[in-house]
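Colleague: let's see this in three dimensions:
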Amino acid sequence: MVARSFFALCLAAVAAAHGDHDHDQDPIAGPLQALWYNTLPGDGGTQADSVFSGISTFGRLPYLPCLNHRGINYDIAFIGAPFDTGTSYRPGARFGPSGIRQGSRRLNLYGGYNVPLDTNPFNSWAKVIDCGDIPVTSYDNTFALHQIEEGHFSILSRAPKTDATKKGPSLLGKTLPRVITLGGDHTITLPLLRSINRAYGPVSVIHFDSHLDTWRPKVFGGSPSEVASVNHGTYFYHAAQEGLLRNDSNIHAGIRTTLSGPSDYENDGYCGFEIVEAREIDTIGTDGIIKRIRDRVGTSNPVYLSLDIDTLDPAFAPATGTPETGGWSTRELRTILRGLDGINLIAADIVEVAPAYDTNAEHTTMAAADSLYEIMSIMVKRGPLSVMDGEKEEDL
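Modeller: Prediction:
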């Protein structure tokens, strides 16, 4: 009898604790709370929108046509760059932006709270929206890269929703919004860095990839023309030549490709990169990888993050342009990304997602979306770029 009474008390305590925990949580809202919903029989109540219905935006964020309206503001904007005519093996990354959005549908299903990072990027100080895609031609690479640069700069250069009047790290001393770009093959990083350079000057780059992407054009592709010399294996070479990279503060992580020879590593050093091989995770672990990255880029410089989905092993992300075995797991990559908390990420991209090669279960697009969720969480947790050079604001 005593045991039963004790068990009943425990149940009551659990119920009370659950009730206390539950009172500050709002039910997930959706479009079914419209006028017509009140005409249904019964007292109705409300019903959240289903994750399998509605128009696909990243994480079911609001869509606003930013490129058509200069008056739209935000703190973090997602923008697509559907370009894949710079790839050397499997095309299809032009469908990456739509595939990543499809893979992100469940991110906000239960409210979007990121437990390891103790933040909610969907419900914070930041106004986060999906701006759709930059119109990109598939017939002229030179013009397409110009479209990507100008479209990105249009999104990047306007006043943010938060702290628009406060000083920031841009060349003009202003606070700017952050932009996350959905690729597209990796060639798009060159016009994106050109846009970033116009706003910030040379920046430090964290580059997650299985390939160096600093190859000299004559080595990668033969460089039969100026147009052909710019592709998804040479864009960092061009970025270094154009002065877009902050010297000796850039790092590759996840590298495991074959080379034309040891001189490829020497050329990579000329471009200002340090290399963390994928296999090093077996000896130094995720903590060691994180430390190498943080020591290289620091916590005071503006940092751009570029994530090629082929950083992951094809077992976890088969849908990519140039897959390489021996990569990291999705769990390992997400752990490493979370370890970058506190770094001053001003912008990011994810590239080389080619949904046509994915499984029916959408493994690659979900992995890409979840990785961006970690990146977006880091940005939100760090606060507006107005606080980039100071301590994180505690009351955001």
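Colleague: rest of the way, CA atoms for contacts and neighbours
Modeller: Will do.
Colleague: so residue 204 lies in a strand, does it not?
Modeller: Yes: assessed with DSSP: H, G, I helix; E, B strand; the rest coil, residue 204 lies in a strand.
Colleague: to compare with the earlier structure, here is another sequence to fold:
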Amino acid sequence: MYQPKDSSKSPRFTGVRTFMRLENIQTTEDVDIVIVGVPFDTAASNRVGTRYGPQHVRNFSVLLRPYNPDQEINIFDYCSGVDYGDIDVVPGNIHRSYDNIVEGLTPILENGITPIIIGGDHSISLGNLRAFYKKHGPISLVHFDSHGDTWDNYYGEKYMHGTPFRRAVEEGLIDVDHSIQVGMRGPLYGPEDIEDARDLGFEVIPMKEVRKLGQEEVLRRIHERVADNRPVFVTYDIDFVDPAYAPGTGTPEVAGPTSHEALEYVRGLDGLNIVGFDLVEVLPAYDHGEITAALASAIAFEMISLVALKKRREKSPELSSQNSSY
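Modeller: The predicted structure follows:
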């Protein structure tokens, strides 16, 4: 059983930086979750530097402890986990980077392990989804973001951080009838920037509607949309959160969720058959006081907690999901 170092016995400022102070081992033996960095950022359209996102989140995550009081679970009583390290991307070559992502994730998925993938810009999600398709076929997507990322191209380029989910639909990687996007907002070029995602088959809940519906209703809609215990991939762009709470990102949009709401959206996914996560667009150079790193590491912690809750139910089926009402 792999678990973090005990920081009451070993100071946090010692040792190599890994997520939550987990052991840095590339193994698929006796593990349930792995942390994987994908430090690719040369498909960004504005600020670059998210290649340093994985190490930035790891640096702050040493403050995390194994017990989650909000979910009432000690993660490593039910999960074994390691920091798997980073996938070797190719700066400036997105297609070779995608190949490396698929190659790197395949043994993890083939062994039934849940990866928590830290980017990197949002273009990496296409590589991630290709790997999940090999294992699961078309997969349901739950997408938190301030942008739909379903544009056809940027500057005539088809593979950018604003295009991955259009490409994923075109490649048949996503079960769009059971996929949903939440949080879209900000100035656009036209209504088609939202409607294109709906035309592709996604349910879309823009931030204006999120505020009217309330968090509980949005979570109910997510559960209703996915349904039937089908495998789910969760993609979480940190710019889903208001830049007051997550300034360290490449394309911030105001009027988003608070840090509390950001975490509650993840907690509220309990009960879905989640087989993988990615967390993207953390940009250290704009992260004053490590505000974004603090939140991003907490989001990843909540993602790991969902895996632990699922494992606990598998061991004790009488423990129903706290979100079964959705």
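Colleague: need the TM-score between these chains.
Modeller: Overlay of the two chains. TM-score (TM-score structural alignment, normalised by the length of the second structure): 0.91; 316 aligned residues with a Cα RMSD of 2.1 Å.
Colleague: can you map out the strands along the stretch 151-300 of the second structure?
Modeller: Assigned by DSSP state E, counting those that start in this stretch, the stretch 151-300 of the second structure shows strands spanning 180-182, 203-205, 231-237, 273-280.
Colleague: of the ones you listed, which is nearest residue 34 of the second structure?
Modeller: strand 273-280 (10.0 Å; Cα to Cα).
Colleague: show me where the stretch 51-200 of the first structure has its strands.
Modeller: Ranges of strands in the stretch 51-200 of the first structure, per DSSP E, counting those that start in this stretch, are 76-81, 128-133, 178-183.
Colleague: need the strands of the stretch 151-300 of the second structure in TSV with mean neighbour count and distance to residue 266 of the second structure, can you?
Modeller: Output for the strands of the stretch 151-300 of the second structure, formatted as TSV (neighbours: other Cα atoms under 10 Å; distance: least, Cα to Cα, whole Å):
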stretch	mean neighbour count	distance to residue 266 of the second structure
strand 180-182	23	12
strand 203-205	20	16
strand 231-237	23	9
strand 273-280	24	11
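Colleague: for the equivalent of residue 79 of the first structure over in the second structure, the count of nearby residues, please.
Modeller: Using TM-score structural alignment, the partner of residue 79 of the first structure in the second structure is residue 36. Residues near residue 36 of the second structure, counting by other Cα atoms under 10 Å, number 23.
Colleague: cool, and the one 4 residues further on?
Modeller: Neighbours of residue 40 of the second structure under the rule other Cα under 10 Å: 31.
Colleague: and it, how close does it get to residue 171 of the second structure?
Modeller: Residue 40 of the second structure sits 21 Å away from residue 171 of the second structure, going by Cα to Cα, to the nearest Å.
Colleague: contacts only, for the most centrally placed residue in the second structure.
Modeller: Central residue of the second structure (Cα atoms, centre = their mean): residue 278, 2.7 Å from the mean position. The contact partners of residue 278 of the second structure, by Cα atoms under 8 Å, 6 or more residues apart in numbering, come to 116, 117, 118, 119, 125, 234, 235, 236.
Colleague: what about the equivalent of it over in the first structure, distance to residue 367 of the first structure?
Modeller: Aligning on TM-score structural alignment places residue 278 of the second structure opposite residue 349 in the first structure. According to Cα to Cα, residue 349 of the first structure stands 14 Å off from residue 367 of the first structure.
Colleague: can you find the partner of residue 197 of the second structure in the first structure?
Modeller: Mapped onto the first structure by TM-score structural alignment, residue 197 of the second structure lines up with residue 268.
Colleague: for the contacts of residue 278 of the second structure, work out which two are farthest apart.
Modeller: The largest separation in the contacts of residue 278 of the second structure, counting by Cα to Cα, is between 119 and 234 at 13.5 Å.
Colleague: circling back: can I get the strands of the stretch 51-200 of the first structure in a markdown table including distance to residue 208 of the first structure?
Modeller: Putting the strands of the stretch 51-200 of the first structure into a markdown table (distance: least, Cα to Cα, whole Å) gives the following:
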| stretch | distance to residue 208 of the first structure |
| --- | --- |
| strand 76-81 | 19 |
| strand 128-133 | 23 |
| strand 178-183 | 14 |
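Colleague: tell me which of the ones you listed lies nearest to residue 282 of the first structure.
Modeller: Of all the strands of the stretch 51-200 of the first structure, strand 178-183 sits nearest to residue 282 of the first structure, with 29.9 Å by Cα to Cα.
Colleague: what range in the second structure does that closest one sit on?
Modeller: So strand 178-183 of the first structure is aligned with residues 114-119, judged by TM-score structural alignment.
Colleague: against the first structure, what's the mean shift for the matching stretch, could you check?
Modeller: Its aligned residues in the first structure lie a mean 0.7 Å from stretch 114-119 of the second structure after superposition (mean Cα distance after the TM-score superposition for the first structure).
Colleague: next one: that stretch to chain centre, how far?
Modeller: Remark: stretch 114-119 of the second structure is offset 7 Å from the chain centroid, using Cα atoms, centre = their mean, to the nearest Å.
Colleague: how about stretch 290-303 of the first structure?
Modeller: Distance of stretch 290-303 of the first structure from its chain centroid, counting by Cα atoms, centre = their mean, is 17 Å.
Colleague: pull the residues that contact that stretch.
Modeller: Outside stretch 290-303 of the first structure, the residues that touch it by Cα under 8 Å, 6+ apart are 169, 200, 203-206, 249-251, 253, 274, 276, 336, 339-340, 342-347, 388-389.
Colleague: same question, stretch 130-149 of the first structure
Modeller: By Cα under 8 Å, 6+ apart, the residues outside stretch 130-149 of the first structure that reach it are 57-58, 61-67, 77-86, 97, 151-152, 188, 191-192, 194-195, 227.
Colleague: and the helices in the second structure, which stretches?
Modeller: Assigned by DSSP state H, the helices in the second structure fall at 53-61, 94-110, 124-136, 164-170, 192-200, 207-213, 215-226, 259-267, 291-315.
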